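Chemist: please find the sequence and the predicted model below.
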Amino acid sequence: MKMHNFNSGPSILPQEVLIQSAEAIHNFNNLGLSILEIGHRTSWFKDVLDEAISLIKELMQLGSDHEILFLHGGATTQFMQVPMNLLDNGETASYCDNGIWGSKAIKEAKLFGNVHVAASSKDKGHTYINKGFTVPADSKYLHYTTNNTVEGTQWHSLPETEVPLVADMSSDIFSRPLPYSNFGLIYAGAQKNMGAAGVNLVVIRKDVLGKVQRAIPAIMDYRNHIEAGSLLNTPPVFAIYVSLLTLRWIKKEGGLAEMEKRAKQRAGLLYNTLETLPAFKPTVAKEDRSLMNAVFVMTNPELEAPFLDACKQNGMIGVKGHRSVGGLRVSMYNALPMESVEAFVQLMKDFSDKHS
């Protein structure tokens, strides 16, 4: 039975990346050594790191003003590392609260300075993006989550602000072209669109650093990681290698414009089907629906369990919604083939016909 992987993360990877990764575990670049056992300061790994950084800058169209880091700790670590480096005691940063990850980032930032919640969508259960807000001019930065994996919302344009933009792009990184040079800082866990779990990408515009007075632990100071070229401590070598393979695949397939085209095709088919089947109901405002994570419910809640059973029987995994919101969720990251969405849509139609 063919498996269709709709997991929200760790999630689907391109088949060729899986094959190449498996080969490298046994014999990396015909060296007779595994990627798991090469030294992180060898020229072999330096080539991996340099190429990955080069591809990121190429895909994002970034110049020398931005630095690329591969760090431990996932995006969650950045909830505190960002304000530790950018927000001084007594200063204020603005945050958008559009879901669980924005809320957690706010909680961590309050440990280092003042937080102004510039926009919130709590009033409607985070089913939309609140875009009508202003950012105080004295804010050190504006932090927002570009795509809310749990709630199924996504920013389809950049927030308008004069202060530096800080973005958690964990679930839509490399899925579309954006003016990436406009951001002061971007961070993203790799395990959705750019590789395997275990590494965190951080993209920093250098002019936002060095402005806080506090003492920063060495391992948490971005400047130290920049100086060490992501080798301040032993990096997650294998996870970075899988990211390199994934970045190569994105470029080979046509880059970010092609990724966005495919994302719109997948999401368009699914959302259009949801609109036409009475058994299912989308929960997110139409203009704010995510191209990565479609969240919806059954019109009759009693049919949810039978539908999830039907998904399991047909090799469709990861469809159950996040435990905090319930319902159903289909994640459609870069590597998901259109045929998986087509198969899921057909299952929805068959189920709806059977239970209408």
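Modeler: Sure, I can see it.

Chemist: make it CA atoms for all contacts and neighbour counts henceforth
Modeler: Will do.

Chemist: wait, is Cys103 part of a helix?
Modeler: Small correction: residue 103 is Ser, not Cys. Yes - with DSSP: H, G, I helix; E, B strand; the rest coil as the criterion, Ser103 is located in a helix.

Chemist: can you give me the neighbour number for the nearest residue to it once chain neighbours are set aside?
Modeler: Spatially, and ignoring its direct neighbours in sequence, Ser103 is nearest to Asp97 (5.6 Å; C-alpha to C-alpha, 6 or more residues apart in numbering). Asp97: 24 surrounding residues under other C-alpha atoms under 10 Å.

Chemist: how about Gln78?
Modeler: Neighbour count for Gln78, taken as other C-alpha under 10 Å: 24.

Chemist: contact partners of stretch 121-132?
Modeler: Outside of stretch 121-132, the residues within contact range by C-alpha atoms under 8 Å, 6 or more residues apart in numbering are 97-99, 119-120, 151-155, 159, 283-285, 288-289.

Chemist: one more: stretch 214-226?
Modeler: Here stretch 214-226 has contacts from Glu67, Ile68, Leu69, Gln81, Met84, Asn85, Asp88, Asn89, Leu209, Gly210, Leu231, Leu232, using C-alpha under 8 Å, 6+ apart.

Chemist: cool, stretch 316-329 as well?
Modeler: Taking C-alpha under 8 Å, 6+ apart as the rule, stretch 316-329 contacts 3-8, 150-152, 293-298, 304, 308, 311, 330-331, 344.

Chemist: mind giving me the packing neighbours of the longest helix seen in the chain?
Modeler: When the chain is parsed with DSSP state H, its longest helix is helix 255-276. Counting contacts by 3 or more C-alpha pairs under 8 Å, 6 or more residues apart in numbering; DSSP states H and E, helix 255-276 is packed against strand 280-282, helix 338-355.

Chemist: in CSV, list the ones you listed along with mean neighbour count and distance to Gly113.
Modeler: Formatted as CSV, the helices and strands packed on helix 255-276 follow (neighbours: other C-alpha atoms under 10 Å; distance: least, C-alpha to C-alpha, whole Å):
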stretch, mean neighbour count, distance to Gly113
strand 280-282, 20, 38
helix 338-355, 15, 44
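
Chemist: in JSON lines: those, plus distance to Ala24.
Modeler: Compiled in JSON lines, the helices and strands packed on helix 255-276 are given as follows (distance: least, C-alpha to C-alpha, whole Å):
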{"stretch": "strand 280-282", "distance to Ala24": "42"}
{"stretch": "helix 338-355", "distance to Ala24": "28"}
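
Chemist: adding another structure so you can compare the two:
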Amino acid sequence: MSRVWNFSAGPAALPEEVLRQAAEEMLDWHGAGMGVMEMSHRGKEFVAIAEAAEADLRELLAVPANYRILFMQGGAIAENAIIPMNLLGDKVVADYVLTGSWSVKSYKEARKYGQMNVAASAEATGFTAVPAMCDWQLSADPAYVFTCTNETIGGVEYPFEPDLAQIGRGEVPVVADMSSHILSRVIDVSKYGLIFGGAQKNIGPAGLTIVIVREDLLGRAMALCPSAFDYRTVAEAGSMYNTPPTYAIYIAGLVFQWLKRQGGVAAMEARNVAKARLLYDYLDGSGFYESRVDPACRSRMNVPFFLKDESLNDAFLSGAKEAGLVQLKGHKSVGGMRASIYNAMPIEGVAALVDYMKAFAARHG
């Protein structure tokens, strides 16, 4: 059978090139006589794979030398607890900016470990925009400010990098959940104290969590923090304090190599801008579909949209599947539709979606 256009929010589509290479290496990686998932994580073969993956990620994001890259487990949801356990240190409060479902979940989880202050919230407008930094009300001495720079469910993406120096609070580390748009756009890592994300959206298979943390933030873990989740312990062990998700790291490494062959993050950003523009321009001009997100804060990666006649939702999804367009149903908490168009989705897939949407609107409009 031919492959479908997969618009899943995660686990998500992977580059076909990467999948073919992984298939070719499944039984015998580079003459080792075994596949990667069978290797010892401490053997020279896998150590080389992990080191190359880390080096390529560092190059792609221009990660400064004073940041450590950690390969962890538990997904972004686990990091919602791991972060306060590691970063609160001797402080009693951290600040959270609420822009949608995932930042709200992060805030609620963190409250188990300390006093959490809502520095800003977009709840009053239905989480359809990002509060301007000038409106953030930071605590007097927060351990960090938490942001989710792309909300996968609501389709809201920060149109700016949260540089607290602009509001005179540059000493406060910014934490950013970038699960669903990391590597999709150029960022300045030095503006953040910690960046994290589950790999299953824009990097690789589920099971791997990427953490990029500034070195001065290591060594602050609470006594109750499990050793396997203590950032300093993980860093000192080269992400191998316990057995890491080896196959997920291998696939992520192949994706990093693929990204480099595409021209790197800047080249991918240009493609992502073109893909998002194609879809949003049609949505805005269709008269049949609508986007409810503030145009200034629309995500390039996750595009929720609604049929103006929602009684047609089932017919839309059924027809889309017949056309080879899958995983378009919106998250249960918001309804409607959602197209996730990560790096691995080529513009041809977005064009196929727009063509189907036009044909469906013509039949039912």
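Modeler: That came through fine. What you see is a predicted model, and the numbers here were worked out from it, not measured in a lab.

Chemist: that older thread, what residues are up against the residue nearest to Ser103 of the first structure?
Modeler: Contact analysis of Asp97 of the first structure by C-alpha under 8 Å, 6+ apart lists Ser103, Ile106, Val117, Ala118, Ala119, Ser120, Ser121, Lys122, Tyr144.

Chemist: among those residues, which are in helices?
Modeler: Ser103, Ile106.

Chemist: any of the contacts of Asp97 of the first structure buried? List them.
Modeler: The neighbour-count test (16 or more other C-alpha atoms under 10 Å) marks Ser103, Ile106, Val117, Ala118, Ala119, Ser120, Ser121, Tyr144 as buried among the contacts of Asp97 of the first structure.

Chemist: quick one: contacts for the second one?
Modeler: Okay, so that is Ile106 of the first structure. Phe79, Tyr95, Asp97, Val115.

Chemist: counterpart of Glu275 of the first structure over in the second structure?
Modeler: When the second structure is aligned by TM-score structural alignment, Glu275 of the first structure is paired with Asp284.

Chemist: give me the neighbour count for its match.
Modeler: Neighbour count for Asp284 of the second structure, taken as other C-alpha under 10 Å: 13.

Chemist: ok, now how distant is it from Ala274 of the second structure?
Modeler: 15 Å (C-alpha to C-alpha, to the nearest Å).

Chemist: the second structure: strands as residue ranges?
Modeler: For the second structure, the strands defined by DSSP state E occupy 5-6, 67-72, 93-98, 115-121, 145-148, 150-151, 156-157, 174-177, 194-198, 209-214, 289-290, 302-307, 325-326, 337-340.

Chemist: quick one: those as JSON lines, columns for distance to Gln257 of the second structure too.
Modeler: Formatted as JSON lines, the strands of the second structure follow (distance: least, C-alpha to C-alpha, whole Å):
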{"stretch": "strand 5-6", "distance to Gln257 of the second structure": "22"}
{"stretch": "strand 67-72", "distance to Gln257 of the second structure": "17"}
{"stretch": "strand 93-98", "distance to Gln257 of the second structure": "34"}
{"stretch": "strand 115-121", "distance to Gln257 of the second structure": "38"}
{"stretch": "strand 145-148", "distance to Gln257 of the second structure": "26"}
{"stretch": "strand 150-151", "distance to Gln257 of the second structure": "24"}
{"stretch": "strand 156-157", "distance to Gln257 of the second structure": "26"}
{"stretch": "strand 174-177", "distance to Gln257 of the second structure": "23"}
{"stretch": "strand 194-198", "distance to Gln257 of the second structure": "19"}
{"stretch": "strand 209-214", "distance to Gln257 of the second structure": "16"}
{"stretch": "strand 289-290", "distance to Gln257 of the second structure": "37"}
{"stretch": "strand 302-307", "distance to Gln257 of the second structure": "24"}
{"stretch": "strand 325-326", "distance to Gln257 of the second structure": "27"}
{"stretch": "strand 337-340", "distance to Gln257 of the second structure": "22"}
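
Chemist: neighbours of the residue mapped onto Gln154 of the first structure from the second structure, how many?
Modeler: Under the alignment (TM-score structural alignment), Gln154 of the first structure maps onto Glu157 of the second structure. Glu157 of the second structure has 27 neighbours, counted by other C-alpha under 10 Å.

Chemist: was I right to think Glu157 of the second structure contacts Asn150?
Modeler: Yes - under the criterion of C-alpha atoms under 8 Å, Glu157 of the second structure makes contact with Asn150 at 4.2 Å.

Chemist: now do the shared contacts for those two.
Modeler: With C-alpha under 8 Å, 6+ apart as the test, Glu157 of the second structure and Asn150 both reach Ser299.

Chemist: which residues sit in contact with Ala62 of the second structure?
Modeler: By C-alpha under 8 Å, 6+ apart, the neighbours of Ala62 of the second structure are Asp188, Val189.

Chemist: one more: Tyr356 of the second structure?
Modeler: Ala320, Ala323.

Chemist: so what does it match up with in the first structure?
Modeler: If you follow Tyr356 of the second structure across to the first structure using TM-score structural alignment, you land on Leu347.

Chemist: about what we covered before: which among the strands of the second structure is found nearest to Pro346 of the second structure?
Modeler: Pro346 of the second structure lies closest, by C-alpha to C-alpha, to one member of the strands of the second structure: strand 5-6, at 9.4 Å.
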